[in-house]
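In: Sequence plus the predicted model coming up.
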Amino acid sequence: ASIDTPDAATVVFHLSQPDVPILTAMSDVNAAIVPAAEIKAGSIGTKAVGSGPFKLDKWDPNAKEVLSANKDWAGGATGVDGIEISVLPDEAAILAAMRTKQIDFALLNDPLVATLVPKEPTLQLNRVPVLAYHVLQLNPSRKPMTELKVRQAISCAIDRQEVLDTASLGEGKVTGPLTIPALATDPT
């Protein structure tokens, strides 16, 4: 196995065996390409390093991030001069900030908070699917889970639709016992 860089914008991986999920694995933040000097300096995760459409101007992990358009970005103009990302303590605070127009948009993960948005005349709720799933895993190496009948009884006793309706207000799809095809598990 080896890696070649035939030009300044190309990297070629020569693998010793086929690795189907390599592109998915490399798209994760843990596989980000960063300057070797930053790794040696130990500054990864403590300051901004990147070449994307925005530059980090200010970062207070408990308050906000301020970004400005990166005029040198290879992708061209961003269409906005900058972005300010507020860090708010919880989703009730997010909703309050939206009501008072302190923020323009937000991601709400709590379905109970999200149900309040349609009641607000100046706010709009857009539902988008997420590439996630929730699973209850039992450890079959510890008693009483070593017994197949116990695991089967637990599986039969769980009302999956009721769990979905209670935990996510019905937003989602019941699956099981096998994981449904998704971004990283879809065989097609």
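Out: Ah, there it is. Numbering: from 1, shown residues only.
In: switch to C-alpha atoms for all contacts and neighbour counts from now on
Out: Will do.
In: pretty sure L56 is in a helix, no?
Out: No - assessed by DSSP: H, G, I helix; E, B strand; the rest coil, L56 does not belong to a helix; its assignment is strand.
In: And the residue nearest to it when sequence neighbours are not counted, how close does it get to R99?
Out: Closest residue to L56 apart from its sequence neighbours, by Cα to Cα, 6 or more residues apart in numbering: L67 at 4.6 Å. Here the criterion is Cα to Cα, to the nearest Å. By it, L67 lies 24 Å from R99.
In: Put this next to the first one:
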Amino acid sequence: MADDVVKRNDPARRQRIVDATLEAIAQYGVTGTTHRRIAAIATVPLGSVTYYFATLDALITTAFMQLAEQSSHDFAARMAKATDRDTAKDAIIDIIAGSVWATPRTLLLSYELYAFAARHPSVAAVMRGWMANSRAALERYFDPLTSRALDALVEGIGIHNSIDDRPLGPDAIRTIVERITDSR
């Protein structure tokens, strides 16, 4: 009986549902994500999903907001380790070539996020916030236009590397970052 009470009053259930939504999107895409799949991944009753979220769009939006906030935080945390322009370049290279942003799962979720944001203005606003945060972190060391180019570079190379049969390595990425940041 006590176990039933704990399960019904599970304070982490809502978060598990949001996390499971990202997992479902990574596995099935937004179009293949359903309440049932989310419930199965979260190991919660189907009714729990609809209890916490009125619509599937609301749940997907919440999950994508979490993804954007976490990715933005990770990006800013890595940039915060920079102490000057050169270490900021190193941070950008690490973000692109390392595991800060361009993990296969994050890239896959990002593709889905961009497509979803194109059709949902509230999520597009989340994306703009994510871009603004990234650019603000970059603008500690680079002018606004260069920061914008670097922000696009981070995502662009990550996306290209995820499907290219000859992805760019750290040395090539460094050359590109140097060219962008040293031209005035």
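Out: That came through, no problem. Owing to the predicted nature of the structure, the values given are computational and were not obtained by experimental measurement.
In: How close are the two chains, by TM-score?
Out: Comparison of the two superposed chains (TM-score structural alignment, normalised by the length of the second structure) gives a TM-score of 0.28, and 86 aligned residues with a Cα RMSD of 5.2 Å.
In: thinking again about what came up before, in what helix or strand does the residue nearest to L56 of the first structure lie?
Out: Per DSSP states H and E: L67 of the first structure is located in strand 64-69.
In: before we move on, what about Y28 of the second structure?
Out: Residue-wise, Y28 of the second structure maps onto helix 13-32 under DSSP H and E.
In: buried residues in that helix?
Out: Neighbour-count burial for helix 13-32 of the second structure flags 13-14, 16-26, 29-30 (criterion: 16 or more other Cα atoms under 10 Å).
In: who does that helix touch, helix- and strand-wise?
Out: With contacts taken as 3 or more Cα pairs under 8 Å, 6 or more residues apart in numbering; DSSP states H and E, helix 13-32 of the second structure sits against helix 35-42, helix 46-52, helix 56-80, helix 104-119.
In: nearest to A132 of the second structure, of those?
Out: Among those, helix 56-80 comes nearest to A132 of the second structure, with 9.4 Å by Cα to Cα.
In: buried sites along that closest one?
Out: 56, 59-69, 71-72, 74-76, 78-79.
In: just stretch 150-160 of the first structure next, same as before
Out: For stretch 150-160 of the first structure, by 16+ other Cα under 10 Å, it's R151.
In: what's the answer for stretch 79-98 of the second structure, then?
Out: Going by neighbour count (16+ other Cα under 10 Å), the buried part of stretch 79-98 of the second structure is 79, 82, 88-97.
In: on that earlier part again, of all the buried residues of helix 13-32 of the second structure, which two lie farthest apart?
Out: Spatial extent of the buried residues of helix 13-32 of the second structure (Cα to Cα) is set by the pair R13 and G29 at 22.3 Å.
In: and S168 of the first structure, how far is that from A114 of the first structure?
Out: 10 Å.
In: E162 of the first structure too?
Out: Noted for E162 of the first structure: a distance of 19 Å to A114 of the first structure, by Cα to Cα.
In: and those two? which has more neighbours close in?
Out: Using other Cα atoms under 10 Å as the criterion, E162 of the first structure and A114 rank with A114 on top: 19 against 13.
In: What is the burial count for the residue lying closest to M65 of the second structure once chain neighbours are set aside?
Out: Distances taken as Cα to Cα, 6+ apart place V126 nearest to M65 of the second structure, at 6.4 Å, with adjacent residues excluded. Look at V126 of the second structure: counted by other Cα under 10 Å, it has 18 neighbours.
In: chain center to the host helix or strand of V126 of the second structure: distance?
Out: Using DSSP H and E, V126 of the second structure sits in helix 121-138. On the basis of Cα atoms, centre = their mean, to the nearest Å, helix 121-138 of the second structure sits 11 Å off its chain's mean C-alpha point.
In: Over to stretch 127-146 of the second structure?
Out: Stretch 127-146 of the second structure sits 16 Å away from the centroid of its parent chain (Cα atoms, centre = their mean).
In: Give me the residues contacting it.
Out: The contact list for stretch 127-146 of the second structure, computed with Cα atoms under 8 Å, 6 or more residues apart in numbering, reads 68-69, 72, 75-76, 79-80, 84-85, 88, 117, 147-148, 150-151, 180-181.
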